[in-house]
Each structure stands twice: as C-alpha cells, then as structure tokens.
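*Asks:* I would like the atomic coordinates for the input below:
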Amino acid sequence: MTFSKYKRLCLVLLLPLLAAGFICAHAAWPYDPYQNVLCQPFLGSENCRPVGHIDGPLYKSIKKDTDKDWFEIWTYDEHSPTSTYAMASGRFIGGAEITGALPFSGEGHEVADFMKRNLVGKQAMVHLGFPTETAKSRAINATTVLLYCNDLRYQAEPGTYTSGCYGEGWSGPVTYRIDSRPSRSMLDTLQSDVWRLVDEKNSDFRLWQIVIYPIFIYGFLLLSFVGWMTVKATRFVKTS
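*Replies:* The predicted structure is shown next:
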C-alpha cells in the first residue's frame, strides 16, 4: 500500500474508530465525574482531600472521628465537566458586615421584611456549621448578630460571601463582607485548596478523554506501525 492510499484509509477510518472509542469509553470504561471532598484546618493551613463515596469507609471515618460540625462549600460551575461536593469542619468568623439578606423561597414578605430590617447593615459573627440541631441565629446587642449558617458561597467581589443561615422564624441566604485579614485569609486559603482539587479532577477527566476516546485510533496506528516494520524487516532479510 502506498503512503497516499494509507492516508486515505486513515481519513476513512478516523470517525468510525473515534465513535467506537466514545461508545466503549462510556459502556466499558466509564469515568466517575463526581468526588467528595472534606476539609479540616491543619498547621495554619487547610487539609482538603478526596474521601471517596459518602458510604465509603474513609468518608465515614473522618466524619465520625471528627467531633466538629460541618458546612458545605459551593463549587458549582456550569462549565465544569465534573462535580465536586465539598464540606469543611465548622469555623467561627468574626468581623463580618451583613450587606444583604433574603428568605428562602416560600417564606413570604413578612419574613423578607424582618430579615432586611434586623440583619442588613449589622455587624455579625458567623458560625459556619451547626453545632446542634437547635442552634439559631440571634442578636447579641443592638448592632451585632450571631449567625448560624450551614454553607458558604464565594461571591465575585473579593471578601464577599453568602451563607444559608437560620434564625427564630426565618431562614435564607445572608450576604456579608469581611474586612478582617485573618478571617479572609482563612476563607481564601480554604477556597484555594478546594478549587485545586476541582481543577485536578477536571484535568483527570480530560486526560481520560484524551486516552480513552481515541483508543482504537491508537491501536490502528500501532498495528500499522508494526505491519510496516514487519514488511521492512522481511525485505531486509530477503535482500541481505
């Protein structure tokens, strides 16, 4: 076979082999796009790590042996090919200023008015994670409130965060700004470590695609190379 004919053969087989690799990848070698991550403070930094399935031994061991409350870290990205469910052990954040508060859907206008009147503009101490099922946000004095919240969402504006918080007769996302350097540094370090694992998971998925989708193309090229080398070796033996 001449080289020009071989190139035409490659072009003809390219799409069928790629389609076969795609089908086999999802049927025989599926990739799990989900990961669970748990984070805990460690020596002034963060120790975030994948812990397998929520029913797995490592996940259960960490959650059971750690005498702390936990809160969720939002990692949703519509452009990400994988999904990460991240949780961190409870934190106490001081020096926050509440800039917005809305009730969860279905709470009604009275709750919305109450939250706006009693939360927005106040200073806050934020407890991320529930120490008990009965913990409720409450006012400490006329200008300061203690918030009990169970998740953390990083906003586009640096130093601004939103958490789902719960109080007596109200619940909803509360947005707050933190100017305190230690608190911001802790939350930024937490974000950096979580998103490092998100990026690693995405890179691992793309590597899987690069390796598995064209696997039959790789096989065809390898067999072609072996066949070409065999022909060359046979001709060499005959002419020597």
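
*Asks:* When you work out contacts or count neighbours from here on, use the C-alpha atoms and nothing else.
*Replies:* OK.

*Asks:* ok, residue 216 to residue 23 distance?
*Replies:* As for residue 216, its distance to residue 23 is 11 Å (criterion: CA to CA, to the nearest Å).

*Asks:* the more surrounded of these two?
*Replies:* residue 216 (20 against 14; other CA atoms under 10 Å).

*Asks:* what helices or strands is the helix or strand hosting that one leaning on?
*Replies:* If you go by DSSP states H and E, residue 216 is part of helix 215-239. Packing partners of helix 215-239 (3 or more CA pairs under 8 Å, 6 or more residues apart in numbering; DSSP states H and E): helix 3-27.

*Asks:* Report the buried residues of the helix it packs on.
*Replies:* Neighbour-count burial for helix 3-27, counted by 16 or more other CA atoms under 10 Å, picks out 17-18, 21-22, 24-25.

*Asks:* what's the spacing between the helix or strand just after that helix and its chain's center?
*Replies:* The element immediately downstream of helix 3-27 (helix or strand, assigned by DSSP H and E) is strand 34-42. In terms of CA atoms, centre = their mean, to the nearest Å, the centre of strand 34-42 is found 10 Å from the chain centre.

*Asks:* Next SSE downstream of strand 34-42?
*Replies:* Criterion used, DSSP H and E; the element after strand 34-42 is strand 45-50.

*Asks:* Residues contacting that following strand, please?
*Replies:* 35-41, 186, 189-190, 193-194, 197 (CA atoms under 8 Å, 6 or more residues apart in numbering).

*Asks:* Would you do the same for the sequence below? I want to compare the two.
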Amino acid sequence: MRIDIITCLPQLLDSFFAASILKRAQDKQLVEVQVHDLREYAINKHKQVDDYAFGGGAGMVLMIEPIAKCINLLKQQRTYDEVIYVTPDGELFGQKTANVLSLKQNLIILCGHYKGVDERVREHFVTREISIGDYVLSGGELAAAVIADSVIRLIPGVLSDETSALTDSFQDDLLAPPVYTRPADYQGWKVPEVLLSGHKANIEKWRYEQSLERTRQRRPDLLAE
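*Replies:* Modelled structure (predicted):
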C-alpha cells in the first residue's frame, strides 16, 4: 500500500510515522507513506497556498491551483483508489471504513486547513470525504494520521500477531473484553479464574460475554445497529 498525504504543515506529521508500528510497517516495505508539502506547489514565490474567500467572511481558504498541481502530478505516477478529504462534514470514520480502505492499494489523503479548501477541489478531485468526529481541529493533519494508523495496522504482516486486529473493539460491532497480565494476584486484586484455566472454549465464551456486557453498558447504540 502507498499513502500520500497532502498538507501545508508537513512537520506536524514527521514524528508520527517515524516510530513504533508505523515505522516498522514501512521498514518491512508493507506500506509507503509520503507526505507532500503543499507549499512546494504554490502559485508564486511567496509560497502562497491560501486566499480570502469570495463574498467575504472570516478565515482563509486553501486555493485550488496548488492542490490540483499536486494531485495531478501524483496521478501521473500511479492510479489511486481514493482521494480522501478529511473534513468535519464528511462521513463519520469507523472500523468498517478502515477495513475497506485497508484493502486498497493507493490512497491520497488531503488535509484541510483554515476554513477548508476551495469547493471545486471537492467537486472535481475528491472521491471520499471523511470526518473523525463531530468537532473541529486546527487542520486535517491529526485526522489524516488517525486514518492512516487505523488502516495500516490492518495490513497483513504489520502486527506481529495478525489475529490481534481482528479482536479489536468494533471489528464485530462489540467493544473488546477486559484484558489482564501478570501478576495474577496484585494486592488481593485477582485475575478471573477462567483466564487461568487454559480451557480455550470457556475463555472464548467468557470474552464474548464480557464484550457483550461492556457494549451493552457503554455503547448500547452498537447493539442497536
């Protein structure tokens, strides 16, 4: 998989992909992440990528020309499955969407900033609009990182145990069950006996029941869906 992220603040993403699971995934050549500085495609020597909105109003808008130049150049090099724009008014991102995107080969993620992008970018370049929640961030960089992280960890070979991702919360519309590790008894706080029994069927049954109960208590909306 290859993920190209377009942003006017690439430094916000530098460290995110340089450590832990995401770094190992790139080192193993399971995914390639390229961050593109939108200012390199600016229309003038001042590296301008934004301008005032027609009709007035507060805030600046990312211009269509730099974005179009960057996307068109990338499309000359490969075919992209999706051009994603991260925006508060996009579809709400969830595990099902992450699963779908993890099966793609090439993705572009466009980060908005200021008051967003020229609407013509959305009309003519973007194929999918995604929101990570009903709130507004200073820019789309954090949202792009969240999407990339949740997608990359699903690629076979990224996690040392490939079944780990399949047992995460939301994979089966349930929250994950409680987990424990050593010691089995800490100041009288004990691990449930079933987890120490070695009886796989009973353990799986317990985990499912715990997932169901936790979902019922904390996210009953998932059960309704």
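
*Asks:* Give me the TM-score for this pair.
*Replies:* Laid over one another, the chains give 0.22 as their TM-score (TM-score structural alignment, normalised by the length of structure 2), with 81 aligned residues with a CA RMSD of 5.6 Å.

*Asks:* ok, back up a step: among the contacts of strand 45-50 of structure 1, which ones are buried?
*Replies:* Buried, going by 16+ other CA under 10 Å: 35-40, 186, 190, 193-194, 197, out of the contacts of strand 45-50 of structure 1.

*Asks:* For residue 176 of structure 1, state which of those is nearest.
*Replies:* Set against residue 176 of structure 1, the nearest of these by CA to CA is residue 186 (15.5 Å).

*Asks:* List the contacts of the closest one.
*Replies:* residue 45.

*Asks:* rewinding a little: may I see the buried ones among the contacts of strand 45-50 of structure 1 arranged in a markdown table, with distance to residue 223 of structure 1 as well?
*Replies:* Formatted as a markdown table, those follow (distance: CA to CA, whole Å):
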| residue | distance to residue 223 of structure 1 |
| --- | --- |
| 35 | 37 |
| 36 | 40 |
| 37 | 42 |
| 38 | 45 |
| 39 | 47 |
| 40 | 50 |
| 186 | 54 |
| 190 | 49 |
| 193 | 44 |
| 194 | 43 |
| 197 | 38 |
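
*Asks:* Just flag the most distant two among these.
*Replies:* Taking CA to CA, no two of these sit farther apart than 35 and 186, at 23.0 Å.

*Asks:* which secondary structure element contains the spatially most central residue of structure 1?
*Replies:* Relative to the mean C-alpha position of structure 1, the nearest C-alpha, by CA atoms, centre = their mean, is the one of residue 84, at 3.1 Å. Using DSSP H and E, residue 84 of structure 1 sits within strand 83-89.

*Asks:* which helices and strands does that strand pack with?
*Replies:* strand 34-42, strand 70-73, helix 181-212.

*Asks:* now the angle from that strand to helix 181-212?
*Replies:* Interaxial angle, strand 83-89 of structure 1 versus helix 181-212 (axes from the mean of the first three to the mean of the last three CA atoms, to 10 degrees): 150 degrees.

*Asks:* Output the longest helix belonging to structure 2.
*Replies:* What stands out as the longest helix in structure 2, according to DSSP state H, is helix 200-218.

*Asks:* and it, what other elements does it pack with?
*Replies:* Using 3+ CA pairs under 8 Å, 6+ apart, helix 200-218 of structure 2 sits against helix 193-196, helix 220-224.

*Asks:* For residue 24 of structure 2, which of these is the nearest?
*Replies:* Shortest distance between residue 24 of structure 2 and those, using CA to CA, is found for helix 193-196: 31.0 Å.

*Asks:* So what touches the closest one?
*Replies:* Contact with helix 193-196 of structure 2 is made by 202-203, 206, as judged by CA under 8 Å, 6+ apart.

*Asks:* returning to what we had before: in the helix holding residue 216 of structure 1, what counts as buried?
*Replies:* 215-217, 220.
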